[in-house]
Structure formats: C-alpha cells, structure tokens
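Undergrad: with the sequence up front, the predicted model follows.
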Amino acid sequence: MKKISSLFVFLIAFACVETDNYDIPKSGSIIESQVKGTEISINSVKNNYNQETAEIYTFSGDMYFVGYVISSDKAGNFYNKLILQDAPENSQSGIQILVDENALFETYDLGRKLIIRLEGLSLWKNNGVFQLGKQNRGDVVAITPSEIDRFILRTQTISKLEPKLIDIGDFSQAILNTYVKLERVQFNRTIVRESYTFAGESFDQYDAVRQIESCQTTEISFVGTSTYADFKSIAVPDGTGSIEGVLTRNYYDDYYVLKVNSLSAMKFNAERCDPDFFECSETAVEGDYILFSENFAEITNEKKLDELGWMNRNINEGEERFVDATSNGNRTIRISGYNTGENPLEVWLVTPNIDLSKSGGEMLSFDIKASYDNGSILKVYISEDFSGNPKNANWKLLKASIPIGPTNQNGAGFTHSEIDISCLQDSVAVGFYYLGRDPDKTTTYDIDNIRINAREIISE
C-alpha cells in the first residue's frame, strides 16, 4: 500500500513541474503575454538578408515576430508552407515559412495570429521570395514535424483578412507574400476560347499559370495553380470579375503570380471587356487568287524585308526588332524580348501595301507560334492609310488567334488565323505589333505564311 501511495505522490509532483512555455501541442494555443523575447517586424526579419552576397542568414537570440496566416493548403494549392503577413489588413510585408507537414489548415487557419521564434531558423531568398526554414548545407529546408512547436506558436486570435485592393501594375517586390485583391480582371480570351482548365492540361507540370488582364489598364499577369489543387480540372471562368490571393513569383522567378486559396476567391460574373475587333464577317472563305504571300523561305537576313517594302522598326530606337529564324527546319520571322534589356520593347512589322481595289472576297491568313510564354504581348492590325510611320496610321485591331505557348520551352506548333477583310476596298497594310519589356514580358513569337487570297478578280 505504501508503494502505491508513493507512486501516486510522485506522479502528482511530476505533473506540477512547470514546463517550457514554448512546448505547446499544435492543437493548443498560447497566451501571448507568456511569450518571452524581443519582437521584431517581418520587414526587420527580411532586412537581415544580404542581397549582394545571397548568403543564408541564421538567427540567434530570443527574437520573434508576429504574423497572420494568409495561405491554406485545404484545396491543395499550397504545399508544405505557411505564408504570413504582418497585419490582417493594410499589410506592409509578408514571408514564407517552410513546414514539413500536411493539412496545415487544420491548425493554422486563415487569419490565425502566429508567433514565430527565430532562434535557429534560417533565411534565404528562393525563386524571388523570402523563406524561413532550417539550414541544410547550402539550402534552407522545411521545419521538421518534431520541431514545429518549437518555432511556430499558435495564438487564440483569429482576425478577418482584408485583402489590399491593387491593380496588376502595382505588383512589386514590396508586397510579395501578402494578401491582395484585383478587380475588373479577366482571363485571356485565347485561354477561354480553348476551354483551358486551371491546371489540368496535358502540358501542365507542378504549377500551371493562366494569363489574366486588367480591364482598366490592359496590364497582364498570371494566376498560378498547383497540379495537385482539387480544382485543377475546372475550366477558367469566361467573364470579368475579382480575384484575391497571395502574390508570389513563378518557379523561375520570371514574373509575378497570384495564387488563390480556393475557387471561392474568384468571382467572375460580369461581361468580358475584350476590345472591339475589326472583322467584315465572322466567316472567312479562302479564294483561289493570291494577292499577297510571304513564307520567309528566302529571307535569310531580316534586312531583305526592307528591300521588299516591309517596315521593321523599333519605335523607341532600340536595337531589337523582328529577325529571320528557323523553326524545325522552317524559316520564319521572329521576335523576342528575352535578354534585350529593353523596357519597353515596342516593335512593328508591317507588310507592304496590298491593293484590294481590283478583287473581291478577300481573306487574310497567317500562322503564329508562341514559345517561352510569359504574357500575350503580340497584336495584329490592319490599316488603309499606312504610309511609313505606324504612329500616324489608323489601325484596326484584328481578331487574330494569338497562341498561348509553354512557359519554359519552344512551342509545339503554329496556330492558324483566317480573317475576312472583304469589306475593305483600297490598299491595306498588315501590322504585327509587339509590346514587351525585359525581363518579365519577353514571349518569343514566330510568324509565318502571311497571305491574302481573293475569291474573285474584278476586271476593269
């Protein structure tokens, strides 16, 4: 009997021993006033990173910071990471925490206030965004499950997140890893026309991107979706509306990407804001009479185009313009902003004037291929009064099929466009207009087989 009583007393005494304030089960919450140490801001955390040396920085001392959860892995669009910003609204800074754990949303729900102990964590900049985790040689890796409670403290506070309302043109490094909202945006019309899903196409790997565009400024960017997201096979919406999510960068750090926590973050209920396209009718019929044809087979140097009456001009007097190229053994004319250093890169390629006064039933056709696509930045126009300066001409925007190419490789093939221009009576010039900017809007386009056919020749 004495042995049982002694054991009982021992257990009671052991249970009363005060434990470390930070050893708290993930399912529980801490009392914030119990947290010891020096609080610093998320901006201060990031300022420890040396942009010039790019060396991993490891924290020491009893510092911590406070953040609010803005990412959720419930729908599968985020994986092994928590993204925190410094306030539930009007946030000034955000950061990623790498965590080797699934179903983080069950413990760290949206708007949950967390306290992050910094001692022993390491900071780096990976794919353009700041991340915290554990240093493993030359990398920063996810916090292991056994160490999560040591570094990530869950408070009892849950706040309603209010996204910062911005436009695509406001995207910047300063607001990476923060919760933002875009209004009056839509998905690219080619993506909608082809009934693209968010990330369920055969060419999608890991994270898929789909181009969006602002109805207010025509700026373009991307929505990023994981191929593991539960909504990956749903078609992108065809209307105009709003979207809210976390601003980040694509895997190769080429451009900004907006990632949503779930489909409910997108509300596209209004009519599209596509520009007014010129077309004589919706049906184009190819005639037997060729009024103009260029397949670039003999263009071994783009200067030959000048001799043939074409205009190939960089509007801002830069060096880059359309150049002769070869695609799978086929000679084309090509434009790309990659590694040009030009911002903006604004180039016109305009055909010689083509006389339509003695023909009828004309159709314009051409082929375009997109590669290393980071934005749809090519448009096709037609003018009846072009005289050498594209700025002085009246241009009609054509409903061309501008393809969406792969983001990190050459396009697989060309997209064919056929446009009815039979209601135009006099001479016309066709203009291909490229508006890019290095380094984030540099899509490569190959153009081929430009042709105008007529169904009849009118005798004098």
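TA: Thanks, I have it.
Undergrad: every contact and neighbour count from this point should use C-alpha atoms.
TA: Will do.
Undergrad: please state the offset of the helix or strand containing L98 from the chain centre?
TA: Per DSSP states H and E, L98 falls inside strand 94-98. Relative to its chain's centre, strand 94-98 lies at 19 Å (Cα atoms, centre = their mean, to the nearest Å).
Undergrad: how about the helices in the stretch 201-350 of the chain?
TA: Counting by DSSP state H, counting those that start in this stretch, one finds helices in the stretch 201-350 of the chain at the ranges 303-307.
Undergrad: can you show me the strands along it?
TA: Taking DSSP state E, counting those that start in this stretch as the criterion, the stretch 201-350 of the chain carries its strands at 207-214, 220-226, 240-249, 256-259, 266-270, 289-294, 311-314, 323-327, 330-335, 345-350.
Undergrad: structure two is appended below for comparative analysis:
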Amino acid sequence: MKNIFLKSALLFSVIAGIFTSCVNDDQYDSPEIVFSADLTPTKTVKQINDGATAAVVQYAGDDIIEAYVTSSDEKGNFYKSVSFQTIPTDATAPIGFSVPIDDNTLYGEGFSPGRKVYIKLKGLYVAKVYGSLQIGSLFEGTIGRIPVNVWRNHLFPSATKVSEDSFVRPMTMAAAFTDANQNTLVELDPVQFGEGSLGRTYYDVDSGGGSTNHSVIATTGGASQVIRFSSFAPFSGNMVPSGSGKIRGVITKYQTTFQFMVRYESDINLTGPRADLFAPIGGSALVYTGAFSEPFTSYTTSNQQVFPKYINDAAVGSRYWQVKTFSGNKYIQMSSFGGTPEANRSLFIVPVDMTAANNFSFKTEAGFDNGPCLKVYYSMNYVPGSNINNATLVDITSNFVIPAGPASAYATSFTSSGVYPIPSSLTGNGYFIFEYKGNGNGGVTTTMQIDDITVN
C-alpha cells in the first residue's frame, strides 16, 4: 500500500509539473479566433442599395455581398447594430448600410473596423430606413435585429482586415451630414463641442435610450449636430474636452435627426485652442475717464448688446449682456435661464482712467435666484477684444454687497452694492469687469441686472 501511495504521489507530481509548465508557457492567453470566410460576392452593395425602397422586402435571391465594418461595440457606444461601408475609390463614393444583430460583444466575433464581412442575403429583409439601407430580420413590419442563433448563417467575417485610415474620409460639418454618408466612417475637421456641452461629462443627462446627446459644431460656426454617448461607454464619466480639432466616427440617423457616433474615446482629438464663435463685441468708441455715470438711458433698443463705449464678451456660451427695460427704467441683464441650456461666462468690461478715478459703484437687482452668479474684477493688462483668459483679473467682489433675489420673482428694486475706493497704486488705463457665470444644464440660472455704473 505504501508503494502504491508513493507511485501515485509521484505520478501526480509529474502531471502537475507538466500542467504548470503548460500554464506558464501560455500565460493564460485566450485562444485567438481565426476569421477565414472566403466567399464570392454575386452582387454589389450598390445593386442592393439601388433596388431598396422604404418598403420592407424579403430577399429571395441566393446572393452574397461584401462590405467593411465601420462601427465597434467594444467600448459600449454602439449596441446591437453593425455599420458597414464599401471602400471608396477616386471614381466612386462609399455606400453605407447597417445590420441590426441581437447579440453583444460583436467586436469579438470579428466585427471590428476595417474587417471585410460577407453577407448572405437570402431570407433576410431589406429596406431604406431613415434614408439608409438596412438589412435584418422582420420585426413588426419593419427591419429588426437578426436573432442571436441565426446571424451566423448570414454574416461571415473574413481574414481580410484593412486599416481604417485607408478608407476614412475627412469631411467638414457642412458636407458630412447627408443620407449618402450614413453608416460610413468620417473624420469631422475642424470641429469642437458646442457651448452647451462644456463643463459636462460625456454622459450626464439621459436624452433617451440611456445616452446623452451633446452637440458638435464647426470652428467656423454654422449649424450644430448631435453627437451621442452611451452610459455604458467606460469613458462616459470623463469630461467633454473644450478644445478644437478632429472627431472620427460613424454618421447615423434616428428619424429626421442625424447622430454622430464615436467608437472609442480616442476617436476624439480636440487638442487645439477653442475657436471663439462668440467674440467680444462693442468697444468701437472706448473712452478712458475718471468720472462718469452710466444709467443706460441712451440705449434705445431693447435687447441691445453692442455698446460702443464698453466691451461685451460671451467668453463661454453664446449669451451677451443685453439692455432691458422695465417700468421705464433701463439696465443691463444677463441670465442662463431659458433657451438652449448651456454654460455661460459673460463679461461686461468698463474702461476707466484709474489715475483720475477715486471710487467705483453700481446697483444690482437679482431675480429667480438659485445661486450667486456675479463677480467683479479689475484688470490693468486686458487688451480690448482679446481673450480674457490672457489678462490678469483681480477679484474685488468681496468689497461689494450683492443681495440675493427671490427664488421665483424679481427683487422689488435696484440696490446699491456699495462703493469701492480705487487704490492709489492703480494708475493709467484699466478696466472694471462684471462677470456672470451660470449654467442652464442644472446649474445656476439666476437673472442678474446692473444699473447706474458710476466712477468718480
């Protein structure tokens, strides 16, 4: 019995050693899936696309097409749908289409960008959906997802995989968002996120379907478009970048709204300086003086925001200080309330001869107050019309009393916010700066009104 035990122990040790050696050699690597489909296409994507209409039709022919993957669900921004396109040539533009599939982690099944995939059409359904070709199963009279136990009978990833750099197309915002470009891979350039997306994470507000709709806009201005981020993307909690540059992704569409979809956070390359689409305005007749009063009575236009004697700067967001009138009294006003929600930093800049001036004062009135929004600074090195971030701002807000307003109404009257004695050390031309900061996306939206700005 003792000999049997020793022999058994020895045999176990040898087997364990062999197993351990194998494990160490493999380092627990998962076996690589080999994609080797090599079919012969009998139709082109163009032929199928040209024959499709809005009517859902079951494909009866025993035909095969080939196309290249543009999307990826690896990082969770795409879900149960694969976008494809043909490879563009000098003579032909690519044709894109999508195939909804009721399965997860499709990137692990070979559906990664640049992979050539063969599609057997017989038995599938074909239609133009929201202006683009879609191929799938029938679901309640429209194109639905191909079931998980069926799609492998129709889609066959091949061994051929090309670099997406070989078929991605650089495009301007104006050119990109058309039905002809749906499901194709494009790189928008030059672009940046819209003002309403700044200071936010990629996913924060559910715009429907567990995703957030942000906006992307050309650095030259123009219409913005939706760029959509899923809550399941691992980068969804990261901050939206504020710079400008390129964004690569796939053009999609829901009903009448285009939606731009990135695959990875690395698709977003906004490392350049942000373009100022709402530049400082006014300042065409700046006068540096040590004694003046501004009651805004000389401005005849309601909502006027161009002030020749002052500079009005929408440093963040698209909103400027505006002249308003109530009960015959004129004043300037700024608010993040209403309209398209966005982050705001709006500056009203007043030129002053600091040598000649002794005191600085103003009156305020706040309304629908949900938090402090006004700060006051002076600057001695601001350059009119330039980026305010390049100037040195000295915060003097604590020298004033800026009363809070009611939560659901306006204060009954303007209140003097105090007098600031201008230090004798300040000499030469300088500026007093009123800064409003708010955010219509769940932040401060207090309405602030200023009147009777006085320097003496």
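TA: Everything's here; your move. In this text, all values refer to a predicted model and were calculated from it rather than measured experimentally.
Undergrad: quick check: TM-score for this pair?
TA: The pair, once superposed, lands on a TM-score of 0.56 when counted by TM-score structural alignment, normalised by the length of structure 2; 307 aligned residues with a Cα RMSD of 4.4 Å.
Undergrad: ok, back up a step: with respect to N102 of structure 1, which of the strands of the stretch 201-350 of structure 1 lies nearest?
TA: Among the strands of the stretch 201-350 of structure 1, strand 220-226 comes nearest to N102 of structure 1, with 15.1 Å by Cα to Cα.
Undergrad: which part of structure 2 matches the closest one?
TA: Aligned by TM-score structural alignment, strand 220-226 of structure 1 falls on residues 224-230 of structure 2.
Undergrad: what does that stretch contact?
TA: Stretch 224-230 of structure 2 has contacts (Cα atoms under 8 Å, 6 or more residues apart in numbering) with 76-78, 194, 202-203, 210-218, 236, 257-262.
Undergrad: re the thing from before, now the strands of the stretch 201-350 of structure 1 in a markdown table, with distance to I457 of structure 1?
TA: A markdown table is the format used below for the strands of the stretch 201-350 of structure 1 (distance: least, Cα to Cα, whole Å):
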| stretch | distance to I457 of structure 1 |
| --- | --- |
| strand 207-214 | 42 |
| strand 220-226 | 43 |
| strand 240-249 | 44 |
| strand 256-259 | 51 |
| strand 266-270 | 45 |
| strand 289-294 | 8 |
| strand 311-314 | 27 |
| strand 323-327 | 33 |
| strand 330-335 | 29 |
| strand 345-350 | 25 |
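Undergrad: how about Y118 of structure 2, what does it touch?
TA: Going by Cα under 8 Å, 6+ apart, Y118 of structure 2 touches 37, 39, 41, 64-67, 154-158.
Undergrad: so where does it fall, helix or strand?
TA: strand 115-120.
Undergrad: what's around D90 of structure 2, how many residues?
TA: Neighbour count of D90 of structure 2, defined by other Cα atoms under 10 Å: 5.
Undergrad: go on, Q134 of structure 2?
TA: 26.
Undergrad: do Y433 of structure 1 as well
TA: By other Cα under 10 Å, 17 other residues sit near Y433 of structure 1.
Undergrad: assign it to helix, strand or coil.
TA: The three-state assignment at Y433 of structure 1 reads strand, by DSSP: H, G, I helix; E, B strand; the rest coil.
Undergrad: check which helices and strands the longest helix along structure 1 is in contact with.
TA: Secondary structure of structure 1 per DSSP state H: the longest helix is helix 2-15. With contacts defined as 3 or more Cα pairs under 8 Å, 6 or more residues apart in numbering; DSSP states H and E, helix 2-15 of structure 1 has no helix or strand neighbours.
Undergrad: and the helix or strand just after it, which stretch of structure 2?
TA: Per DSSP H and E, the first helix or strand lying C-terminal to helix 2-15 of structure 1 is strand 38-39. Aligning strand 38-39 of structure 1 against structure 2 (TM-score structural alignment) gives residues 42-43.
Undergrad: what does that stretch rub up against?
TA: Applying Cα under 8 Å, 6+ apart, the contact partners of stretch 42-43 of structure 2 are 63-65.
Undergrad: restricted to buried residues, select those in PyMOL.
TA: The following PyMOL line selects those of the contacts of stretch 42-43 of structure 2 that are buried, judged by 16 or more other Cα atoms under 10 Å:
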select buried, resi 64+65
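Undergrad: which of the contacts of stretch 42-43 of structure 2 lies closest to V82 of structure 2?
TA: Lowest distance from V82 of structure 2 to those (Cα to Cα) belongs to I65, with 15.1 Å.
Undergrad: before we move on, which element is the counterpart of the closest one in structure 1 in?
TA: The alignment partner of I65 of structure 2 in structure 1, by TM-score structural alignment, is F65. Following DSSP H and E, one finds F65 of structure 1 within strand 63-69.
Undergrad: now swap in F19 of structure 2 and tell me
TA: Counting by DSSP H and E, the element that carries F19 of structure 2 is helix 2-26.
Undergrad: let's have the contacts of Y118 of structure 2 in TSV, adding distance to P273 of structure 2.
TA: Output for those, formatted as TSV (distance: Cα to Cα, whole Å):
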residue	distance to P273 of structure 2
A37	46
L39	48
P41	47
I64	48
I65	44
E66	41
A67	37
H154	47
L155	44
F156	44
P157	41
S158	42
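Undergrad: I48 of structure 2: helix or strand, and which one exactly?
TA: Judged by DSSP H and E, I48 of structure 2 forms part of helix 45-51.
Undergrad: what about A315 of structure 2, which SS state?
TA: With three-state DSSP as the basis, A315 of structure 2 sits in strand.
Undergrad: touching, it and A343? I think so.
TA: No - using Cα atoms under 8 Å, A315 of structure 2 makes no contact with A343, being 10.2 Å away.
Undergrad: mind listing the helices for the stretch 351-456 of structure 2?
TA: In the stretch 351-456 of structure 2, no helices are defined using DSSP H, counting those that start in this stretch.
Undergrad: Y108 of structure 1 -> structure 2?
TA: Match for Y108 of structure 1 (TM-score structural alignment): F111.
Undergrad: against K253 of structure 2, how distant is its match?
TA: Distance of F111 of structure 2 to K253 of structure 2, computed by Cα to Cα, to the nearest Å: 20 Å.
Undergrad: ok, which of the strands of the stretch 201-350 of structure 1 comes nearest N177 of structure 1?
TA: Counting by Cα to Cα, N177 of structure 1 lies closest to strand 240-249 out of the strands of the stretch 201-350 of structure 1; the figure is 5.4 Å.
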